[in-house]
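Chemist: Just the structure for this:
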Amino acid sequence: MIKNAPYKFSEFVGVNIKSGSGNHLDKTYSSTKQEYEYINTRDSLIKEKVKLSKDDLLYIHRKAVDLGLWNWPEKMLGDTTGKAPKYFLELDYQRKKKIIEIDAAYNTNPKLKDAAMELIKTVDGVIEDAADKQNK
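Modeler: Alright, predicted model coming up:
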């Protein structure tokens, strides 16, 4: 099944993730540009260069495959106030890209929301781990 998947790791280019509340993005990361920006606990904008290893990217790709990302809708939004945490995730491949946008107020499909939030947390964790390793 994985060999016939529409998105193959051999064609994986990179990952982009953004998060924040409403339209205000507190955290952004681009693996192709190796740019990581976030607001720390003192409300200061921190900019770092963070490189993900091939193993990191493979882990993200496999997690997306395991959770069934390719079958998810592009938008999973439920917030009408603009105050709920919002996440934007893009996995880029040579011939395709998969983009999802989800907010914490999405409640149409709880299992789908849980899977999406698990993938978001996984990607965030991989980036945080890579940043920690590079800052030692």
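Chemist: going forward, measure contacts between C-alpha atoms and count neighbours the same way
Modeler: Fine.
Chemist: In terms of secondary structure, what does the lengthiest helix in the chain contact?
Modeler: Criterion DSSP state H: the longest helix present in the chain is helix 110-134. If you count contacts as 3 or more Cα pairs under 8 Å, 6 or more residues apart in numbering; DSSP states H and E, helix 110-134 packs onto helix 54-67.
Chemist: So what touches the next helix or strand after the helix it packs on?
Modeler: Sequence order places strand 75-76 as the next helix or strand after helix 54-67, per DSSP states H and E. By Cα atoms under 8 Å, 6 or more residues apart in numbering, the residues outside strand 75-76 that reach it are Ile100, Glu101, Ile102, Asp103, Tyr106, Lys113.
Chemist: Sequence B follows; please return its structure for comparison with A:
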Amino acid sequence: MSDKGKKIFLGVCIILPFLIYMVYYYSIMVKNAPYRFSDFESISFKYGLGDSLVNQYDSKTGYYQYVNSRDSLVKTKVKLRKDDFLYLHRKAAELGFWNFPEQIVGENADGQSAKLPHYYLEFKYKNKTKFINFDTGYNKDPKLNDAAKNLITEVSNMINDVRDRDQD
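Modeler: Predicted coordinates:
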């Protein structure tokens, strides 16, 4: 058998089945992914001091209320685009949001939740919903704390950027 024939035989017998298996395996993995963007429905974001989550955003209705710098409650509509949702979905996946515990809450010396800024973030999909309760007093796992803060910051910045963009 010639060298060219040996290479073709090797490719057909070993490399081709391996490539076919990889495509098959990863297509199933992607199809069965727990949180797919194609199943995405809405984001709910609430924040405030302690248990008072006065500032709220719901992407399904576009309703956004927040306390401005003059301590007055402002109610407005903010509609995120599909690209904005895609960016937030990918950022959540990048930061490991799907693996976050539901409660990321710090405690003071009495064992009670501290009166610190508190955030509630929920990503809603067709069959699943993932949410976290996060306060800035959490100090047990610095990596988790940083990841949660980064995701909260991204969501907050996106909402505010879209609000500012729509007002112009």
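Chemist: coming back round to it: ok, the contacts of strand 75-76 of the first structure vs Ala84 of the first structure, which is closest?
Modeler: Nearest to Ala84 of the first structure among these: Asp103, at 6.3 Å, using Cα to Cα.
Chemist: give the contact list for the equivalent of that closest one over in the second structure.
Modeler: Alignment note (TM-score structural alignment): Asp103 of the first structure maps to Asp135 of the second structure. Listed by Cα under 8 Å, 6+ apart, the contact set of Asp135 of the second structure reads Ile104, Val105, Gly106, Leu116, Pro117, His118, Tyr119.
Chemist: Please repeat the previous calculation with a cut-off of 6 Å.
Modeler: Neighbour list for Asp135 of the second structure: Val105, Pro117, His118 [criterion: Cα atoms under 6 Å, 6 or more residues apart in numbering].
Chemist: so the first one touches Tyr138, yeah?
Modeler: Yes. Under the criterion of Cα atoms under 6 Å, Val105 of the second structure lies in contact with Tyr138, with a separation of 5.2 Å.
Chemist: Tyr93 of the first structure maps to what in the second structure?
Modeler: Mapped onto the second structure by TM-score structural alignment, Tyr93 of the first structure lines up with Tyr125.
Chemist: what about its match, neighbour count?
Modeler: For Tyr125 of the second structure, the neighbour count with other Cα atoms under 10 Å is 18.
Chemist: neighbours around Ala64 of the first structure, how many?
Modeler: Ala64 of the first structure sits with 20 neighbouring residues when counted by other Cα under 10 Å.
Chemist: Please read the previous query as pertaining to Asn160 of the second structure.
Modeler: Neighbours around Asn160 of the second structure, by other Cα under 10 Å: 14.
Chemist: Gln167 of the second structure versus that one, what's the distance?
Modeler: Counting by Cα to Cα, to the nearest Å, the gap from Asn160 of the second structure to Gln167 of the second structure is 11 Å.
Chemist: quick one: stretch 13-20 of the first structure to the second structure mean distance?
Modeler: Compared with the second structure after the fit, stretch 13-20 of the first structure shows a mean deviation of 0.6 Å (mean Cα distance after the TM-score superposition for the first structure).
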